[in-house]
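> Build me a structure from this.
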Amino acid sequence: MSQLTPLERDILRACSADDVGLWEAVRHGQWNFPHASPDQIKEIVLSALRVLLTARLVDAGRSVARDNSYIRSDWRSVFGPGYDIVSWNLSAEQAIERIRREWDQLGGEPTIGDIVWFVSTTEGGRVLAEGKERNVLKETDT
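Below you'll find the predicted structure:
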């Protein structure tokens, strides 16, 4: 059975508490793997995000001014005064490809506001509230 790694759990917990920018996911990767190189951290973080996105425990999106009427009702998490997060509505693989491409274009480590934000989904919150880990591979293969 495939369980969430400590890094995946850390990112999911952070996403359930607040909107999490890519830079924060990188910090969690650095804390979990203090001796990894920047390139290794990138791959480690992208792998963790792929698992969370594939299992639909988190969703990826961007921040926008709250006056946009197309914001999904389940994305009412506040980025800051007057902002919400809007889903990219991409598959996990499409989201990871986009993140990787834009991260490569940065030429360095993402900082606050760069590329993407993540929020816990209803399912991600349920998994945390119940204190259990899912068999991610089994549940996402269906």
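> C-alpha only now, for contacts and for neighbours.
Fine.
> Check which element follows the longest helix seen in the chain along the chain.
Taking DSSP state H as the criterion, the chain has its longest helix at helix 38-54. For helix 38-54, the following helix or strand on the C-terminal side (DSSP states H and E) is strand 58-65.
> To compare against the first, here's the next sequence to fold:
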Amino acid sequence: MATAVQVTFDCADPARLAAFWAEVLEYVLQPPPPPYASWDEALDALGDPDEDRNSRSAVVDPDGAGPRLFFQRVPEPKTVKNRLHLDVRAAHGATGDERRQRLEAEAERLVGLGATRLRVSEPQGFSDLFLVMADPEGNEFCLD
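Alright, predicted model coming up:
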């Protein structure tokens, strides 16, 4: 049996973070379970109270290849650097000026979605630079 992986984000606003990452990764919000036409309809049927409607959200790869990302509301804010982060492969295989241009263009798009650009990293001994970014809640990720 194959093992599936889900990446879970603790956050303050699951709907906002799910929408951000769906755009970044070209994912979609996970559809509601059948026979429901919307999440509100499904949650109404399950008796989910209105105050819990933004306590969780998920996005999925429409091709079914990538992992499901799950976002859950937690009461405490993020306080330290992530111990695990995502690498968004925006310039895979590109080098030199082409790599820099592709990363800069993608960084500009992500900043427009609510990301923050933190720094450019050009490690000694490596030819491939990458950008360190943060999502709208401050979770670091690399644009590489």
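> what's the TM between chain one and chain two?
Once superposed, the chains reach a TM-score of 0.28 (TM-score structural alignment, normalised by the length of structure 1), with 63 aligned residues with a C-alpha RMSD of 4.6 Å.
> List the buried residues of the longest helix of structure 1.
Neighbour-count burial for helix 38-54 of structure 1, with 16 or more other C-alpha atoms under 10 Å as criterion, is recorded at I41, K42, I44, V45, L46, A48, L49, R50, V51, L52, L53, T54.
> ditto for stretch 6-14 of structure 1
Neighbour counts over stretch 6-14 of structure 1 (16+ other C-alpha under 10 Å) mark L7, E8, R9, D10, I11, L12, R13, A14 as buried.
> could I get the buried residues of helix 38-54 of structure 1 as a markdown table with distance to S120 of structure 1?
Formatted as a markdown table, the buried residues of helix 38-54 of structure 1 follow (distance: C-alpha to C-alpha, whole Å):
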| residue | distance to S120 of structure 1 |
| --- | --- |
| I41 | 22 |
| K42 | 21 |
| I44 | 19 |
| V45 | 16 |
| L46 | 16 |
| A48 | 14 |
| L49 | 12 |
| R50 | 14 |
| V51 | 13 |
| L52 | 9 |
| L53 | 10 |
| T54 | 13 |
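> So which residues of structure 2 form strands?
6-11, 28-29, 56-60, 68-73, 86-88, 116-121, 130-134, 140-143 (DSSP state E).
> Any idea which of these gets closest to L43 of structure 2?
Closest to L43 of structure 2 of the strands of structure 2 is strand 56-60 (C-alpha to C-alpha; 11.7 Å).
> what comes up buried for the longest helix along structure 2?
Using DSSP H to define each element, structure 2 has its longest helix at helix 96-113. Across helix 96-113 of structure 2, burial judged by 16+ other C-alpha under 10 Å covers R99, R100, R102, L103, E104, E106, A107, L110, L113.
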